[in-house]
Structure formats: C-alpha cells, structure tokens
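Colleague: next come a sequence and a model predicted from it.
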Amino acid sequence: MNFSSSAPDYWEPGMEQARDCELTPDQCVIGGEAFFVRGLIELPVIGGDEVFSWGVWVSLSEKNFVRASELWETPGRESEPAYFGWLSTELFPYTPSTINLKAMLHTRPVGRRPIIELEPTDHPLAVEQRTGITMERVRELAEAVLHPEA
C-alpha cells in the first residue's frame, strides 16, 4: 500500500561525494541551492479505511527548507503552516508527468512523514488524491511499479 522513491529525480549517482550535496531518508540538498523534503501523497481507498501512499519528494524554497529543518525534531511542528513546493518525483504510472506539480507540504507530529497535498487540478494523480481509488486501481499501480514495461 506504499511505494517510495529514495531520492528526488534530480539526484544523480556520485552527488553524495560533493560537499554541497546531501541525501538523507527525509531531506536532500543538491548543489547547495536545490532543497527537497520527502513526504507522502495519500490516496484514500474507496470502500474502506485503507490508504495507498506514494513516498515522494517536494522541492522547497531555501527559506522554507531551513524552517522545516529547524523544526524537524520539535514537538508541535504540525501546527506550522504548510510549505509550498513542486513535486520532484516522476511517478511513471501517470501521464502527463508528475514532475513539477504544485503541492503543499504539511508537517505532522515528530516521527511521521509530512503529507503532500497536490493542487486540485485535473491531473490524474491530483484527481485520485481528491476522489480516492479502488482496490483494483491499487493492484494496477502495484503492477506498474513492480513490473514496468521494458
């Protein structure tokens, strides 16, 4: 019920050697000027209490990244206003591309990954976030991720 990306799409092998690049399970900095936070896009499953989630990355402004980092281990961080960002993970089951969809990153209590709310557009991923998906769609998504076409 969850698939995740280990890095933003802009991360390239070898970047970990650069002094101005860093990748952790929750945050990423590229070239000292691109800033990312990992969060979840949750899709409610229709007819039940389950949620399918995509673990994805959102780019933030430097100011918002610094603020989110300062509060990362602070109890009550979930009361912080949401941060605007751009989706920075390509989810191949979707067309058109998911790169650069507008999003809001909502922090949650310490120890829980932030929630990513997509701008309510007609993009299929944004529609599924708003309206939910069936268990059949969950199976389709899992099949697409686990067995991509060559």
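Modeller: Alright, I've got the coordinates. Just so you know, these numbers come straight off a predicted model, no measurement behind them.
Colleague: rest of the way, CA atoms for contacts and neighbours
Modeller: OK.
Colleague: which element is the residue positioned nearest the centre of the chain on?
Modeller: Nearest to the geometric centre of the chain sits Val56, at 2.6 Å (C-alpha atoms, centre = their mean). Using DSSP states H and E, Val56 falls within strand 51-60.
Colleague: report the inter-axis angle for the longest helix along the chain versus strand 51-60.
Modeller: Longest helix in the chain by number of residues (criterion: DSSP state H): helix 135-146. Taking axes from the mean of the first three to the mean of the last three C-alpha atoms, to 10 degrees, one finds helix 135-146 and strand 51-60 inclined to each other by 50 degrees.
Colleague: and helix 135-146, what's buried?
Modeller: In terms of neighbour count (16 or more other C-alpha atoms under 10 Å), helix 135-146 has its buried residues at Met135, Val138, Leu141, Ala142.
Colleague: which stretches of the chain form strands?
Modeller: In the chain, the strands defined using DSSP state E lie at 2-4, 22-23, 27-30, 34-44, 51-60, 83-87, 102-106, 115-118.
Colleague: indicate which one of those is closest to Pro75.
Modeller: Between Pro75 and the strands of the chain, the tightest spacing by C-alpha to C-alpha is seen for strand 102-106, at 14.5 Å.
Colleague: ok now the closest one, how far from the chain's centre?
Modeller: 9 Å (C-alpha atoms, centre = their mean, to the nearest Å).
Colleague: which strands or helices does that strand pack on?
Modeller: On a contact count with 3 or more C-alpha pairs under 8 Å, 6 or more residues apart in numbering; DSSP states H and E, strand 102-106 meets strand 83-87, strand 115-118.
Colleague: try this one side by side with the last:
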Amino acid sequence: MTSDLGFTCSCCGAQHPAFPLNYSATAPYVWDESFSGRSDCLLSSDQCVIQAQHYFVKGLIEIPVIGSDDVFSWAVWVSLSRESFARAVDRSDTPGREAEEPYFGWLSTDLCLYSPTTINLKTRVHARPVGQRPLIELEPTDHPLAVEQRTGITVDRVHEIAETVLHPHADDT
C-alpha cells in the first residue's frame, strides 16, 4: 500500500513516514477572516456562506493512484446556487441521499500545483451516504487536474505533490 512506504523528501532531506494521500483546504478561496463572527457568514468544516449570497460545500476530488488500491484526494470547496445549497443542507442527514441527481458547482479552491488555475472549473457534486463527504467530479476537460481525475496519478506524482504542499516555497530560495 502506497501510504505505508514513506519517502525521503528531496526538499528538506527528512524521512517522512507516509505519503499523505489527502490534502484539505480550510475555506473557499474567497473567504476572508473579516467574515468570521458576522451573522450573514458561516464557515464550518463542511459548509460556507458568505454575506448570505455565496454558498459552498466541501467535497473530495478523488484520483486513483496507478498500480495500487490507494486513492489520492483533494478536499476542496465548490460553490453552489442558493437552491442547490439549500437542498444539500436539507438532505444532509437523509439516508439514500446518494440517489439524488448531482448538483452543478464551480470549484472554489486554488490548487496552486496546477496551471492554469483550478478556480471556477465546472463540477458536479455527487452526494454520498450520510457521513461521507460529497464526491466532486470535474468536467472532463484537458485541464491537468481533470485529466488526473480521469486517468489517475503515479506514486511519483503523489511524492511530487507531497513535496510541493509540504514545502510550498522551496523554489523561492
């Protein structure tokens, strides 16, 4: 299993005990700390509302790791329409919600490892059984993230992502 192998980081030389297979964004890219505590704003681990006008849910972009049973995932934010957000919230504890039609959304997390930007990629948000984050399906375009979701990534790519995320400014020296 990939996550048991660990790796020696080429940036810091440290032996990391495991390949991280999940990274998570804390908030949508448009969130500002000045919104905290406002009555028209909310940021939880699963939902975000900004000025009672912009609505977001957190879900997983899952990418198979080629040659293993592992799945790499990005926990990202997706903006939904007010109606779709209300429906998703209303059904959040409803068994069988995974049978719902997916919601259209816009990716609202900047995954800086990808060029061009991941902001506003078209998505479909698939509800899963209660207790599981939604699955985020990217529109099948030629964007590198969409290609990775469709075709999978190698263990070497997982290693590259880990080094870039753990040492975001290693190239700035």
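Modeller: In hand now; what should we look at? Because the structure is predicted, anything quoted here is derived from the model rather than measured.
Colleague: care to give me the TM-score?
Modeller: The TM-score (TM-score structural alignment, normalised by the length of the first structure) is 0.98; 150 aligned residues with a C-alpha RMSD of 0.6 Å.
Colleague: any figure for the gap between Arg128 of the second structure and Glu100 of the second structure?
Modeller: Distance of Arg128 of the second structure to Glu100 of the second structure, given as C-alpha to C-alpha, to the nearest Å: 9 Å.
Colleague: which one's more surrounded, these two?
Modeller: Arg128 (17 against 12; other C-alpha atoms under 10 Å).
Colleague: kindly state which residue of the first structure is aligned to that one.
Modeller: Aligning on TM-score structural alignment places Arg128 of the second structure opposite Arg108 in the first structure.
Colleague: go on, Pro168 of the second structure?
Modeller: In the first structure, the residue matched to Pro168 of the second structure (TM-score structural alignment) is Pro148.
Colleague: what of Gln51 of the second structure?
Modeller: By TM-score structural alignment, Gln51 of the second structure lines up with Gly31 in the first structure.
Colleague: cool, Phe72 of the second structure as well?
Modeller: Aligned partner of Phe72 of the second structure by TM-score structural alignment: Phe52.
Colleague: what about the closest residue to that match other than its chain neighbours, how many residues nearby?
Modeller: Spatial nearest neighbour of Phe52 of the first structure, chain neighbours left out: Met1 (4.6 Å); criterion: C-alpha to C-alpha, 6 or more residues apart in numbering. Using other C-alpha under 10 Å, Met1 of the first structure has 15 other residues around it.
Colleague: mind listing what Met1 of the first structure touches?
Modeller: Val51, Phe52, Ser53, Val138 (C-alpha atoms under 8 Å, 6 or more residues apart in numbering).
Colleague: so how far is Val51 of the first structure from it?
Modeller: 7 Å.
Colleague: please apply the same query to Glu73 of the first structure.
Modeller: Glu73 of the first structure is 26 Å from Val51 of the first structure, where distance means C-alpha to C-alpha.
Colleague: burial of the residue mapped onto Tyr29 of the second structure from the first structure, as a residue count?
Modeller: Under the alignment (TM-score structural alignment), Tyr29 of the second structure pairs with Asp9 in the first structure. As a burial measure, Asp9 of the first structure scores 14 neighbours (other C-alpha under 10 Å).
Colleague: same thing with Leu101 of the first structure?
Modeller: Neighbour count of Leu101 of the first structure, defined by other C-alpha under 10 Å: 18.
Colleague: pretty sure it contacts Phe84?
Modeller: No - using C-alpha atoms under 8 Å as the test, Leu101 of the first structure is too far from Phe84 to be in contact (10.9 Å).
Colleague: and for the aligned partner of Arg82 of the second structure in the first structure, nearest residue in space, chain neighbours not counted?
Modeller: In the first structure, the residue paired with Arg82 of the second structure according to TM-score structural alignment is Glu62. Nearest in space to Glu62 of the first structure, with sequence neighbours left out and distances taken as C-alpha to C-alpha, 6+ apart, is Phe35 at 6.3 Å.
Colleague: OK, contacts around that neighbour?
Modeller: Phe35 of the first structure neighbours (C-alpha under 8 Å, 6+ apart): Gln27, Cys28, Val29, Ser59, Leu60, Ser61, Glu62, Phe65.
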